[in-house]
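> Below is the sequence, then the predicted model.
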Amino acid sequence: MQREKILDVAEEVRLATFKANEQNIIYNQYSDAFIVTSNTFQDLKGSRDYTVEHFKYGDESQKYKYRMTIAGLTFITLSPFLIYEGDSEKLREAI
């Protein structure tokens, strides 16, 4: 009985991972956030508020970290450049 439950859950996780990969979404369990491409982030954003900060662990290809929450789910993207007009004023230092 327990074995069947474990196998069922493992298969669900596997399928969900494949679906997420198709949409270029990675779940980061440590930060409890979904990492997406900058294009996906822009598609999701719409008129929603977001934060942008210097990404302290990044290099030239990951200088800025964008974050927003939709329906209790956090989405993050890393970018080598500021994505939106006015981001330089919105920019804050990573803590």
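Ah, there it is. Numbers count the residues shown, from 1 in each chain.
> alpha carbons only for contacts and neighbour counts from here, please
Noted.
> Is residue 75 located within a helix, as I assumed?
No - counting by DSSP: H, G, I helix; E, B strand; the rest coil, residue 75 is not found in a helix; it is strand.
> so where do the strands sit in this structure?
25-28, 33-36, 51-54, 64-70, 73-79 (DSSP state E).
> closest one to residue 45 among those strands?
Taking Cα to Cα, strand 64-70 is the member of the strands of the chain nearest to residue 45, at 7.8 Å.
> What are the buried residues along the closest one?
Residues 64, 65, 66, 67, 68, 69 are the ones in strand 64-70 that count as buried (16 or more other Cα atoms under 10 Å).
> shouldn't the last one be in contact with residue 51?
If I follow you right, that is residue 69. No - applying Cα atoms under 8 Å as the test, residue 69 and residue 51 come out as separate, 9.8 Å apart.
> quick revisit: can you add distance to residue 4 and give the strands of the chain back as a markdown table?
As requested, those are arranged in a markdown table below (distance: least, Cα to Cα, whole Å):
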| stretch | distance to residue 4 |
| --- | --- |
| strand 25-28 | 25 |
| strand 33-36 | 29 |
| strand 51-54 | 43 |
| strand 64-70 | 34 |
| strand 73-79 | 30 |
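> Presented hereafter is structure B, for comparison with structure A:
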Amino acid sequence: MRPKARTLLDASVLIALFDANHVHHDRCSAWLAAFTGDLATCAITELAILRWALRVQPVGGRGVAMAFLKSLAQRSTFLKEGPQPATIGWDGIIGHNQ
């Protein structure tokens, strides 16, 4: 039997959901509200939120990011064995702005 598919939220989507001023915040929020499948995060994507929060809000950003991740955890699965960079197909990655 094939395992049930999950949607791994990448760092860009998580940042857009987290930052109300992000250009894609409304679009990502609407997508998340309508999404009924299984969601997942991993250490890489969750640490991206913490890094983003500390960059834009050095004082207090950690607490805000942790509250966001805790609320997200109520409807997502944390993948303890997340993607390993050495096993990812990097052919489509062409620059640091992706």
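Received it, and whenever you're ready, just let me know what you need. Since the structure is predicted, the reported quantities are computational estimates derived from the model, not experimental observations.
> Need the TM-score between these chains.
TM-score of the superposed chains, computed with TM-score structural alignment, normalised by the length of structure 1, equals 0.29; 46 aligned residues with a Cα RMSD of 3.9 Å.
> picking up where we left off before, from the buried residues of strand 64-70 of structure 1, pick the one nearest residue 88 of structure 1.
The shortest approach to residue 88 of structure 1 among the buried residues of strand 64-70 of structure 1 belongs to residue 64, at 10.7 Å (Cα to Cα).
> Farthest pair within the buried residues of strand 64-70 of structure 1?
Spatially, the most separated pair among the buried residues of strand 64-70 of structure 1 is 64 and 69, at 17.0 Å (Cα to Cα).
> Which neighbouring elements make contact with the helix or strand hosting residue 63 of structure 2?
Using DSSP states H and E, residue 63 of structure 2 sits within helix 61-73. For helix 61-73 of structure 2, the elements it packs on are helix 43-56, judged by 3 or more Cα pairs under 8 Å, 6 or more residues apart in numbering; DSSP states H and E.
> Could you figure out how far the helix it packs on is turned away from helix 61-73?
Counting by axes from the mean of the first three to the mean of the last three Cα atoms, to 10 degrees, helix 43-56 of structure 2 lies at 140 degrees to helix 61-73.
> for helix 43-56 of structure 2, which positions count as buried?
45, 46, 48, 49, 50, 51, 52, 53, 54.
> Compute the distance between the first one and residue 32 of structure 2, please.
From residue 45 of structure 2 across to residue 32 of structure 2, the span is 16 Å (Cα to Cα, to the nearest Å).
> Equivalent analysis for residue 65 of structure 2, please.
18 Å.
> you'd agree residue 74 of structure 1 is up against residue 34?
Yes - if you go by Cα under 8 Å, residue 74 of structure 1 and residue 34 touch, sitting 6.1 Å apart.
> Out of the two, name the residue with the larger neighbour count.
Taking neighbours as other Cα atoms under 10 Å, residue 74 of structure 1 and residue 34 compare with residue 34 leading, 19 against 15.
> which pair in the buried residues of helix 43-56 of structure 2 spans the largest distance?
Every pair of the buried residues of helix 43-56 of structure 2 checked by Cα to Cα; the farthest is 45 and 54, at 14.7 Å.
> List the buried residues in stretch 16-27 of structure 1.
By neighbour count with 16+ other Cα under 10 Å, stretch 16-27 of structure 1 contains the buried residues 25, 26, 27.
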